[in-house]
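S.K.: coordinates only, no sequence provided:
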């Protein structure tokens, strides 16, 4: 299954759904050629060559971009960031609103990402993050977590910190969330745009 995302110059419309409906019919009324759109299209293909054939219009029309993606595409969170960097809006017709770039993520990535994961999904989340940076997360890592969060508190502290010695090296900060079955997680390190988006997706999924 797939879905579409629409990109056009920031502030081009106050009625994004209506504009997306028109663009779906190739009606570009109200949009003018814009070099930022062309630069964004080129940057998409530079970063993710596999998107070739998923970008419309197929010719280099510099008014808008429609991107067709498979559900679960790993760098989805990076797209609003890249659009913002090119001064474009990103409209998601599935939810009927403009997509907002995560505040912590810039064009070159993030140094800190925060979120929550369900306690019983924590190991899976850490294994996935480790895989992204080439770190072999094994039984010794799991043993290090045993009992480590018992006295933590995501509001009053303390937090438990644990290094993942991959490329890049990351430090994971963990603390129990009061009144729930979730664990608050903070990831710190020099993460580029793609890695930031992948980790941000992990924090959303788990």
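M.R.: That came through, no problem. Since this is a predicted model, take the numbers as computed values, not measurements.

S.K.: CA only for contacts and neighbour counts going forward, please
M.R.: Fine.

S.K.: identify each buried residue in stretch 106-123, please.
M.R.: Residues of stretch 106-123 classed as buried: 106-107, 109-113, 115-119, 122-123 (neighbour count, 16 or more other Cα atoms under 10 Å).

S.K.: what's the span of that stretch from first residue to last?
M.R.: 27 Å (Cα to Cα, to the nearest Å).

S.K.: residues making contact with that stretch?
M.R.: Here stretch 106-123 makes contact (Cα atoms under 8 Å, 6 or more residues apart in numbering) with 81-82, 85, 104, 125, 142, 181-196, 199-200, 203-204, 206.

S.K.: give the ChimeraX command for selecting the buried subset of the residues you listed.
M.R.: Of those, the buried ones go into a single ChimeraX selection, burial set by 16+ other Cα under 10 Å:
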select :81,82,125,182,183,184,185,186,187,188,189,190,191,192,193,194,195,196,199,200,203,206
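
S.K.: what sits against residue 151?
M.R.: Contacts of residue 151 by Cα under 8 Å, 6+ apart are residue 158.

S.K.: specify the local secondary structure of it.
M.R.: Following DSSP: H, G, I helix; E, B strand; the rest coil, we place residue 151 in the coil state.

S.K.: so how far is residue 191 from it?
M.R.: Taking Cα to Cα, one finds residue 151 at 29 Å from residue 191.

S.K.: same thing with residue 203?
M.R.: Between residue 203 and residue 191 the computed distance is 15 Å (Cα to Cα).

S.K.: against residue 99, how distant is the most centrally placed residue in the chain?
M.R.: In the chain, the residue lying closest to the centroid (Cα atoms, centre = their mean) is residue 77, at 2.1 Å. Taking Cα to Cα as the measure, residue 77 falls 9 Å from residue 99.

S.K.: quick check, residue 141 in a strand?
M.R.: No - counting by three-state DSSP, residue 141 is not found in a strand; it is helix.

S.K.: quick one, what contacts it?
M.R.: Listed by Cα under 8 Å, 6+ apart, residue 141 has no contact partners.

S.K.: how close does it sit to residue 57?
M.R.: Counting by Cα to Cα, the separation of residue 141 from residue 57 is 48 Å.

S.K.: for the nearest residue to residue 194 once chain neighbours are set aside, give me its contacts.
M.R.: In this structure, residue 194 finds its nearest non-sequential neighbour in residue 75, 6.0 Å apart by Cα to Cα, 6 or more residues apart in numbering. Contacts were defined as Cα under 8 Å, 6+ apart; by that measure residue 75 touches 194, 197, 198, 201.

S.K.: and here is the other one:
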């Protein structure tokens, strides 16, 4: 027997019970896409990989596993079907609140919005590096996305600096990476290198990032 929980953008539900009933049938037409939902989902799976058998809706991050749900709903809500007594249950409201999401427990019919949580219970684990890859034609889009996250005014001069920057890079050589700083809040350094013989660009984003920022960057890398 499972213990069900639902997460969605805070304030999105006038009637949480009715919305949860609809989400159980994969009817999410009342919810708008929100990247914070994706970021929260990614963080859940990073912290507790065993949730890949208990999370919905389905998305490519689950690989061959398909508990239930449609991939097109992945940025609208997260549903968990947990075993009773799951070890990290108490951490979920705080983690959800840090992403601006409500938690709804249909068993007790209790809605937990971020504003109801103590302000000193923030979830913070500083992350020094995020890694992933994109194709060459998505490099500029990635820079624009990360710049928006940290408040850096990315412009045409930055774009010009990237022209030809990857030509002599290689992820097989220690000093074969191109580095570019983004002086936002926080300051990040983006390191790029081509994978020889392909259009794949390996990416390392380095700096002092909180979990929310790190997960947003991870999500951007996954989706590009």
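M.R.: Looks like it came in fine. Keep in mind the model is a prediction, meaning the values are calculated, not measured.

S.K.: report the TM-score for the pair.
M.R.: Once superposed, chain against chain, the TM-score is 0.59 (TM-score structural alignment, normalised by the length of the first structure); 156 aligned residues with a Cα RMSD of 3.8 Å.

S.K.: returning to what we had before: and the corresponding residue of the second structure for the residue nearest to the centre of the first structure, what does it touch?
M.R.: Residue 77 of the first structure maps onto residue 39 in the second structure when the alignment is built from TM-score structural alignment. Applying Cα under 8 Å, 6+ apart to residue 39 of the second structure gives the contacts 99, 212, 215, 216, 218, 219.

S.K.: quick one, strands of the first structure?
M.R.: Remark: strands assigned in the first structure by DSSP state E are 2-9, 55-56, 65-70, 88-92, 97-98, 110-118, 160-164, 170-176, 182-191.

S.K.: quick one: the residue nearest to residue 45 of the second structure when sequence neighbours are not counted from residue 67 of the second structure, how far?
M.R.: Distances taken as Cα to Cα, 6+ apart place residue 51 nearest to residue 45 of the second structure, at 6.2 Å, with adjacent residues excluded. Distance, residue 51 of the second structure to residue 67 of the second structure, using Cα to Cα: 10 Å.

S.K.: ditto for residue 137 of the second structure
M.R.: Shown here: residue 137 of the second structure relative to residue 67 of the second structure, a distance of 33 Å by Cα to Cα.

S.K.: residue 127 of the second structure now?
M.R.: Separation of residue 127 of the second structure from residue 67 of the second structure (Cα to Cα): 30 Å.

S.K.: mind telling me what residue 200 of the first structure corresponds to in the second structure?
M.R.: Using TM-score structural alignment, the partner of residue 200 of the first structure in the second structure is residue 218.

S.K.: measure that match to residue 15 of the second structure for me?
M.R.: According to Cα to Cα, residue 218 of the second structure stands 32 Å off from residue 15 of the second structure.

S.K.: residue 219 of the second structure now?
M.R.: Residue 219 of the second structure sits 30 Å away from residue 15 of the second structure, taking Cα to Cα as the criterion.

S.K.: cool, and residue 41 of the second structure?
M.R.: Going from residue 41 of the second structure to residue 15 of the second structure by Cα to Cα gives 23 Å.

S.K.: neighbour count for the two, which is higher?
M.R.: Neighbours around residue 41 of the second structure and residue 15, counted as other Cα atoms under 10 Å, are more numerous at residue 41. The numbers are 24 against 9.

S.K.: neighbour-wise, which of the contacts of residue 75 of the first structure leads?
M.R.: Ranking the contacts of residue 75 of the first structure using other Cα under 10 Å puts residue 197 first, with 24 neighbours.

S.K.: what's the spacing between it and residue 52 of the first structure?
M.R.: Residue 197 of the first structure is 20 Å from residue 52 of the first structure, where distance means Cα to Cα.

S.K.: residue 110 of the first structure now?
M.R.: Using Cα to Cα, residue 110 of the first structure is found at 26 Å from residue 52 of the first structure.

S.K.: got it, and residue 69 of the first structure?
M.R.: Counting by Cα to Cα, the separation of residue 69 of the first structure from residue 52 of the first structure is 11 Å.

S.K.: which part of the second structure lines up with stretch 131-146 of the first structure?
M.R.: Aligned by TM-score structural alignment, stretch 131-146 of the first structure corresponds to residues 148-163 of the second structure.

S.K.: how about that stretch: buried residues?
M.R.: Buried residues in stretch 148-163 of the second structure (16+ other Cα under 10 Å): 150, 152, 154, 158.

S.K.: count of residues packed around residue 95 of the first structure?
M.R.: Neighbours of residue 95 of the first structure (other Cα under 10 Å): 8.

S.K.: residue 173 of the second structure - how many residues pack around it?
M.R.: Residue 173 of the second structure: 9 surrounding residues under other Cα under 10 Å.

S.K.: how about the one 3 residues further on?
M.R.: Other residues near residue 176 of the second structure number 16, with proximity taken as other Cα under 10 Å.

S.K.: measure residue 159 of the second structure to residue 167 of the second structure for me?
M.R.: Taking Cα to Cα, one finds residue 159 of the second structure at 15 Å from residue 167 of the second structure.

S.K.: next: residue 32 of the second structure.
M.R.: Taking Cα to Cα, one finds residue 32 of the second structure at 40 Å from residue 167 of the second structure.

S.K.: between these two, which one's more packed in?
M.R.: Using other Cα under 10 Å, the more surrounded residue of residue 32 of the second structure and residue 167 is residue 32, with 13 against 10.

S.K.: which residue in the first structure lines up with residue 181 of the second structure?
M.R.: Using TM-score structural alignment as the criterion, residue 181 of the second structure maps onto residue 163 of the first structure.

S.K.: identify the residue nearest its match in space, chain neighbours excluded?
M.R.: Among residues not flanking residue 163 of the first structure along the chain, residue 171 sits closest, at 4.4 Å (Cα to Cα, 6+ apart).
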